[in-house]
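**Student:** my questions concern the predicted model and sequence given below.
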Amino acid sequence: MPSFDRPTGCPFDPSPELTALRGELPIARLAAPEGAPGVWLVTGYELVRKIFADPRFSSRYETQYHPLMDAHMPPAPLGDLTGMDAPEHTRIRKMLAGKFTVRRMNQLTERVTEVTRAQLDEMERQGPPTDLVQAFAHPVPAQMICELLGVPYDERADFAGFTQSVSNDDDPEAQLAAFTRLGEYLRDLARAKRADPTDDLLSDLTASDLTEDELGGVAAFLLSAGLDTTANMLALGTFALLRHPSQLAALRDDPSLVDGAVEELLRHLSIATTGMRGVLEDVELGGAPLRAGDTVIIAVNAANRDPAKFSDPDVLDIRRSTAGHLAFGHGVHQCLGQQLARVEMRVAFPALLTRFPSLRLAVPAEEVPLRDPVQIYGVRSLPVTWE
């Protein structure tokens, strides 16, 4: 199994092994125990895009063999769209799709701006130095998830505590306990919304044919999909900009560049590093003979740096065209909440850089603690300071 570890001193780049493999063999069969299904690693952009769009590659976890576990994955939790195929996926996604339109998400810009301003006010009041993850990158999307799900104001402090623990993979036991408690809370919240609906997405869904357990599962899915990813993009994206001062200065001095900056950071960082698909029937991909029952591991970060698609792909350039990047996936499983994530980043990055124009790392870059490169990638903390 090639290493997914980022290169030493370059925390934003894919592993050298993945980069080399993409150039030599964009689809490669991996070694697996005798009798195990075939496992393939795909690193090339065009092949990854084809897999995402082809229903012969299943998203159901139980179709996927994990080579490190030497076992198939367990089925997805109830409500987890990333682990479903049609028709179950189609049924639930249709219920949600109308809630995440570009127009509706853009309407949230004013509220995102208010939340962002409040967090920056608190950062300024506390003064430097601070951990940007705890002070800004996590609270902004956490507050917006509270708005989306209709978490009552007097419960938001407890809710924030649960989400912080769930995001902390330093303590797996505490993380699992927090995840269990959060699931219970969301099921209770779904029941409360059914009995007394308010103006939020979860209340809207109580009018559907989803069961209470499905409602709780969908809420947990929205939380996991919309919080950890955006929080890590805000933190790791800020880290990347601080390490590329010319790009940071360009964005700070010209906020109109923010749309391009967000898309380029999404492409360049590809924090949802990998994905998996189960092969449902024999298929040829890139000249490789895949068999029904095989598993495909998708290296999204390598695909988003493919020079066959993007010129000078390892260069962070907020003015480049990033059309077609795969940071949010592609096809029927493309990220449902991508527009909300974009709104949050488009507001947060310029606001942070404008409020603290002298923002800089408070520790040497090599001392910034990084997260597991094959999960949602990011930083565990980002110590920053300013004048």
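**Tutor:** Sure thing, it's come through. Residues are numbered from 1 along each chain as shown.

**Student:** going by C-alpha atoms from here, please, whenever you check contacts or count neighbours.
**Tutor:** Will do.

**Student:** excluding residues flanking it in the chain, which one is nearest the residue most central in space within the chain?
**Tutor:** With distances taken as Cα atoms, centre = their mean, Thr229 lies nearest the centre of the chain, 3.2 Å away. Among residues not flanking Thr229 along the chain, Ile376 sits closest, at 6.7 Å (Cα to Cα, 6 or more residues apart in numbering).

**Student:** correct me if wrong: Leu236 contacts Ser381.
**Tutor:** No: the pair Leu236 and Ser381 does not pass the contact test of Cα atoms under 8 Å, sitting 9.5 Å apart.

**Student:** before we move on, back to that, pretty sure the residue nearest to the centre of the chain is touching Ser270, no?
**Tutor:** No: in this structure Thr229 lies outside contact range of Ser270 using Cα under 8 Å: 10.2 Å.

**Student:** related to what we said a few turns ago, is the residue nearest to the centre of the chain part of a helix or strand, or is it coil?
**Tutor:** helix (DSSP: H, G, I helix; E, B strand; the rest coil).

**Student:** cool, the one 4 residues further on as well?
**Tutor:** Secondary structure of Met233, reduced to three states by three-state DSSP: helix.

**Student:** residues contacting it?
**Tutor:** Shown here is Met233, whose contacts under the criterion Cα atoms under 8 Å, 6 or more residues apart in numbering are 265-266, 271, 378.

**Student:** out of these, which is most surrounded?
**Tutor:** Gly378 (28 neighbours; other Cα atoms under 10 Å).

**Student:** let me see the ranges of the helices in the stretch 101-250 of the chain.
**Tutor:** If you assign secondary structure with DSSP state H, counting those that start in this stretch, the helices in the stretch 101-250 of the chain sit at 102-107, 109-126, 132, 139-149, 156-167, 172-195, 201-205, 212-226, 228-242, 245-253.

**Student:** between those helices, which one is nearest to Gln334?
**Tutor:** For the helices of the stretch 101-250 of the chain, distance to Gln334 was read as Cα to Cα. The smallest value, 11.7 Å, belongs to helix 212-226.

**Student:** for comparison:
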Amino acid sequence: MTPEPATESSADAPILAVCPLTGSHPYGMSRVRTPTGDPAWLATGYHLVRDLFNDVRLGRSHPTPDTAARVGAAVFFGGPMGEFETELADQKRMKTVLAPHFSIKRMREFQPRVEAMTSELIDAMLARGNSADLHTALALPLPLLVICELLGVPYEDRDRFRAWTEASGDIHDRDKALQGAAALYEYCTSLTRLKRRTPGEDVMSRLCEVPDLSDDDIAMYGMALLFAGHETSVVQIGVGVLMLLERPGLWQSLHRNPDLVPNAVDELLRACEATSVPRYARTDLEISGIHVAAGEMVLLGLNSANHDPTVFTDPDRVDLARQEGSHVTFGYGTRYCPGAPLARMEMQAAIGQLAARFPSLTLEVDPDAVAKQENVFTGGVTTLPVRW
């Protein structure tokens, strides 16, 4: 049987709230201002953004972080991160240490647990009636359950570390962001000491077995994993379901063609509004004929890259069966997110089971009335009222 068309148009999405300083061109380098008013360069276009992810002349750190341009107050992705002198070595070490715990093989082994957690949450949602807030019923608790089990974090601590991660990602309130990060670090330090005394079968315990990793190293890795390990999935599950329900034809197509789910998840990741990623020039360099001085900010325009018509036919169209190109939402090359297999697995479990069990799922409110997260740089929804 020939699969039904699984496409529908999507609205244009902004790359970043920036204001041009000089004349811009479709793909290349444009001079912009960030939401904090700082000058930066915006790199756009699929091939340029991919190349810059791998360019070692760009990094996350800055030699004088207090004077560096910022995109917001958030500790994570608001401005410089890491030590300038050791960034490249630190990045390589972190990837070497963390990647095995989130490999495709490891995630396949963990998949039955994720599917079971998803099923239990959906069962509970069904038991409460024929409507729910999908954000609080599934999109939020599923990634929290998963990351707690993977890292060995007590699930009863979820409300505390969730509050700290949200605070540390606040784009408007610097004091709140710093306080959230400090509390999260203190928590991860205590957790590290606990795992050294009473190890379990979890990632934090295994990190304690790695030679030459200090408690401070493990606590910092724990912070990164607690934040990135659940926040991205919370956002993408909610946004992905919203995108599908805004286009009922796609939801019905996914219900009738469950084999589309893995491909559909990647298409939703491509089509979503992606935040531009900040980088800093580690030295003077030239990008697309533009001189970039050492220390200047370069924003990697993920949204532009994921909607480049030279790579993606009709890029503003959500095509669940799309086979061309590969999105850069998780980065690229040496800067590819090691947690990508986990995020994909969670999205596939959530969206796949929802589409299978709720063929009549619809929004209870107009799409424009869905509450959005305005204070945290990752965005997403804060409620998602649905009925079936």
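**Tutor:** Now that the structure is in, tell me what you want to look at. Computed from a predicted model, the values in this text were never measured in an experiment.

**Student:** among Leu236 and Ser381 of the first structure, which residue is more densely surrounded?
**Tutor:** Leu236 (26 against 19).

**Student:** isn't Val71 of the second structure up against Leu42?
**Tutor:** No: here Val71 of the second structure does not reach Leu42: they are 11.9 Å apart, not a contact under Cα under 8 Å.

**Student:** any idea how far Arg191 of the first structure is from the alignment partner in the first structure of Ser253 of the second structure?
**Tutor:** Here Ser253 of the second structure is matched to Ala250 in the first structure, going by TM-score structural alignment. As for Ala250 of the first structure, its distance to Arg191 of the first structure is 48 Å (criterion: Cα to Cα, to the nearest Å).

**Student:** and the residue mapped onto Gln338 of the first structure from the second structure, how many neighbours?
**Tutor:** Taking TM-score structural alignment as the alignment basis, one finds that Gln338 of the first structure is matched in the second structure by Ala340. By other Cα under 10 Å, the residues close to Ala340 of the second structure number 18.

**Student:** ok, the residue nearest to Ala340 of the second structure when sequence neighbours are not counted - contacts?
**Tutor:** Taking Cα to Cα, 6+ apart as the measure, Ala340 of the second structure lies nearest to Phe330, with 6.4 Å between them; neighbours along the chain are not counted. Phe330 of the second structure sits next to 336-337, 340 when contact means Cα under 8 Å, 6+ apart.

**Student:** just Glu231 of the second structure next, same as before
**Tutor:** For Glu231 of the second structure, counting by Cα under 8 Å, 6+ apart, the contacting residues are 143, 378.

**Student:** over in the first structure, tell me which residue corresponds to it.
**Tutor:** Under the alignment (TM-score structural alignment), Glu231 of the second structure pairs with Asp228 in the first structure.

**Student:** ok, Val97 of the second structure next?
**Tutor:** Taking TM-score structural alignment for the superposition, Val97 of the second structure sits opposite Met95 in the first structure.

**Student:** again with Ala294 of the second structure
**Tutor:** Using TM-score structural alignment, Ala294 of the second structure sits opposite Ala292 in the first structure.

**Student:** which helix or strand contains that match?
**Tutor:** When secondary structure is defined by DSSP states H and E, Ala292 of the first structure falls outside every helix and strand.

**Student:** helix, strand or coil for the residue nearest to His172 of the second structure when sequence neighbours are not counted?
**Tutor:** Here the nearest residue to His172 of the second structure in space, its sequence neighbours aside, is Ala73; by Cα to Cα, 6+ apart that works out to 5.3 Å. Secondary structure state of Ala73 of the second structure, per three-state DSSP, is coil.

**Student:** and Ala73 of the second structure, how far from Glu273 of the second structure?
**Tutor:** For Ala73 of the second structure, the distance to Glu273 of the second structure equals 20 Å [Cα to Cα].

**Student:** ok, Ser326 of the second structure next?
**Tutor:** The spacing between Ser326 of the second structure and Glu273 of the second structure, counted by Cα to Cα, is 16 Å.

**Student:** neighbour-wise, which of these two wins?
**Tutor:** The neighbour comparison of Ser326 of the second structure against Glu273 (other Cα under 10 Å) goes to Glu273, with 23 against 16.

**Student:** please tell me I have it right and that one contacts Leu16.
**Tutor:** No: with contact defined as Cα under 8 Å, Glu273 of the second structure does not count as touching Leu16 (9.3 Å).

**Student:** report how many residues lie close to Leu248 of the first structure.
**Tutor:** 21.

**Student:** so who does it touch?
**Tutor:** 241-242.

**Student:** and what of the one 4 residues further on?
**Tutor:** Listed by Cα under 8 Å, 6+ apart, the contact set of Arg252 of the first structure reads 350, 353-354, 357.
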